[in-house]
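Enquirer: no sequence for this one, just the structure:
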């Protein structure tokens, strides 16, 4: 049985307010596209308002809802509202922080094998542009980033520790808090990619100790696609120079000068998906309403339950790693490509994803894998859906 702090009534409520639930079994991308009804209603309501009175006027009328995004995100991660920026997606949010660092030739970045593809190619671009060096820390015996290795990798030239909290291709939850302690002791900038962890597990900036954190609206937070956010600590705000600015980010003083706004909104752009920002604010409030501790407990419990069930099937290889695991479950079937497994599950009314080596060049090939099937569970999933999923996988054997 699932040990969960969400009651059966809570789960039923989540399912009732998720229009796509019940048509197929959604183990795909943490519920991407499965926004709860209050989020859908908020987005549609604002789009209807834009159609009636115009985009500028609708944005002016939605001031309180737009502000709620900042206060909600701050409450979700334990920051201050002015330390939050609204950005169009998690990758661009991460980019605004990373490319805002004034790297010099010879500077070094410490990262791990779980780093996301978009982040790592940015490292490579900065290496080509500025001559920085990338230090990859190996996993420890459990599969998480080796904390002793992180300490050993730090030199006088180290400028940044960059960590993906939860990779897309494993159930791993990296020890972000312990890495934060190392960064704090070494007085280094610390950038955390929380794309898969925001909405999946509780986040607290004070405990994590990162200076910058990026996230998306469309995955575990169940907000609209085309939405994301960036946290930048007051402590490092003036150490970063936004890679590009506009009238949202800066005040134009005269013909020869400008000044950046005195908060994290210097990383925003003025033109934005206003309905999406409102919807993401509602999604954050929705998650907080159920309680992130409770949601996180259920998601992790569901993940553990699915792993346990799959481990009992012949011909199944599980590929999750780390001391702490979440709601993403990765596996392969002997003699069958992950793409074929995905197609057969889809034919059975079950949605999953495939993570390939193209998005994990320093992880999956290192483990002798080309690709894995990825099942991403959310709090609205049930034991019955897991049983049906396992039954379908078993029938393939």
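Expert: Okay, I see it. Note that the structure is a prediction, hence the values are computed from the model and not measured.
Enquirer: contacts, neighbours, all on C-alpha from now
Expert: OK.
Enquirer: count of residues packed around residue 366?
Expert: Residue 366: 12 surrounding residues under other C-alpha atoms under 10 Å.
Enquirer: next one: the one 5 residues further on
Expert: Using other C-alpha under 10 Å, residue 371 has 22 other residues around it.
Enquirer: give me the contact list for the top helix by length along the chain.
Expert: Longest helix in the chain by number of residues (criterion: DSSP state H): helix 292-311. If you take C-alpha atoms under 8 Å, 6 or more residues apart in numbering as the criterion, helix 292-311 is touched by 1-6, 199-202, 287, 316-318, 325-329, 377-379, 381-383, 386, 390.
Enquirer: what of stretch 234-242?
Expert: Here stretch 234-242 makes contact (C-alpha under 8 Å, 6+ apart) with 83, 96-97, 99-102, 211, 263-264, 266-267.
Enquirer: farthest-separated two in those?
Expert: The largest separation in the contacts of stretch 234-242, counting by C-alpha to C-alpha, is between 83 and 102 at 20.2 Å.
Enquirer: so for the two, which sits in the more crowded spot?
Expert: Between residue 83 and residue 102, counting by other C-alpha under 10 Å, residue 83 is the more crowded of the two (20 against 13).
Enquirer: what's the closest non-adjacent residue to that one?
Expert: Nearest residue to residue 83, sequence neighbours excluded (C-alpha to C-alpha, 6 or more residues apart in numbering): residue 264, at 5.0 Å.
Enquirer: hold the first one in mind and look at this next one:
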């Protein structure tokens, strides 16, 4: 593990570390004090001087999120939209595509459930064919199989980078090479990857990418970002527009704005937007490569310790595994494990149902325990977790 990492500062700036162990960063991480302070500062100002007035006062900082996000993703600020959550960001981009009967969407078995619902809705509306690309021997998307599925009917490649129900990291860059070579638009759902690893949209080759604020970026809930490559913008008309996304120029005409803000609404969660900008800058101050190194090291330690417990079965797939650790136990179901650990002030989650339905049904899994680490966590917390889990399972 990176011995130069300032874990003392990381934990001092994460107040809940004094009171509990938080291994639910893939659900919602803990806001660090600079982010929480920014959120409260903005809300307190709104309370004292009014919403419009506060927005005007913070105009420069609110606009600064586009520059920060662009630096985070290696793109232009004009390619970034602030949206109320990642699902809405993804929806606004996906529903901008115009499909015809017989068109194909290529996706993965590990695709997020909400995305699959959207694919199926468009399949019912327009006769689109949804193709789940086979996995390779490691459980990640088979890039060779993806290449072999490319034909003139494929109109979109859309995958989840890291699934909600496992530690798998899909080979997003390799998928990008296939998509780019074929000239097919490529959507990457990166809700679980941005904030725990470096993400470079130019290197990956994705045309669209969605982000949530609340997970590994450690921002507030109700915040999200959407990246759309500038060359694709003229071909996408959002499914909903207002006077922010488009200009009404006559009683019978409107003009859609040329940048990615066409996917935004005028009314926004300004306090959350301000705090999310602080969260992005905060993450970059630690360094995304350094964050990834620490998170992966913690996760490796976590999996190694779990492997010493009888009856535990890891359910993580992929060659590369991230900071999400999933498993089942022969002795107790995931919901009961979560409840028992919660009573002892250890936060974890479970994953089941629609979130990972396609993958889970294919693998014969109903529900898993999900523990997810971040850079403020420690080996000592992991050791305590494992010792505690052993006692819970032995009851």
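Expert: Done, it's in. Model, not experiment: these values are computed from the prediction.
Enquirer: work out the TM-score between the chains.
Expert: Here the TM-score for the pair of chains, by TM-score structural alignment, normalised by the length of the second structure, is 0.98; 393 aligned residues with a C-alpha RMSD of 1.0 Å.
Enquirer: how near is the spatially most distant residue from the centre of the second structure to residue 266 of the second structure?
Expert: Distance from the centre of the second structure peaks at residue 251, with 40.3 Å (C-alpha atoms, centre = their mean). Here the distance between residue 251 of the second structure and residue 266 of the second structure works out to 20 Å (C-alpha to C-alpha, to the nearest Å).
Enquirer: only whichever of the contacts of helix 292-311 of the first structure are buried, select them in PyMOL.
Expert: Applying 16 or more other C-alpha atoms under 10 Å to the contacts of helix 292-311 of the first structure, the buried members can be selected in PyMOL as follows:
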select buried, resi 4+6+199+200+201+202+287+316+318+325+326+327+328+329+377+378+379+381+382+386+390
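Enquirer: contacting residues for the aligned partner of the residue farthest from the centre of the second structure in the first structure?
Expert: In the first structure, the residue matched to residue 251 of the second structure (TM-score structural alignment) is residue 255. By C-alpha under 8 Å, 6+ apart, the contact set of residue 255 of the first structure is empty.
Enquirer: now do the nearest residue to residue 149 of the first structure once chain neighbours are set aside against residue 120 of the first structure, distance only.
Expert: Spatial nearest neighbour of residue 149 of the first structure, chain neighbours left out: residue 137 (5.7 Å); criterion: C-alpha to C-alpha, 6+ apart. Taking C-alpha to C-alpha as the measure, residue 137 of the first structure falls 13 Å from residue 120 of the first structure.
Enquirer: joint contacts of those two?
Expert: Common neighbours of residue 137 of the first structure and residue 120 (criterion: C-alpha under 8 Å, 6+ apart): none identified.
Enquirer: was I right to think residue 117 of the first structure contacts residue 359?
Expert: Yes: Residue 117 of the first structure is within contact range of residue 359, at 5.0 Å (criterion: C-alpha atoms under 8 Å).
Enquirer: so how far is residue 160 of the second structure from the counterpart of the residue nearest to residue 83 of the first structure in the second structure?
Expert: Counting by TM-score structural alignment, residue 264 of the first structure corresponds to residue 260 in the second structure. From residue 260 of the second structure across to residue 160 of the second structure, the span is 21 Å (C-alpha to C-alpha).
Enquirer: and for residue 373 of the second structure?
Expert: From residue 373 of the second structure to residue 160 of the second structure the distance is 20 Å (C-alpha to C-alpha).
Enquirer: now do the strands in the stretch 1-150 of the second structure.
Expert: Per DSSP state E, counting those that start in this stretch, the stretch 1-150 of the second structure carries strands over the ranges 21-22, 80-83, 104-108, 129-133.
Enquirer: and for the shortest one, what span of the first structure is it aligned with?
Expert: The alignment of strand 21-22 of the second structure onto the first structure (TM-score structural alignment) covers residues 25-26.
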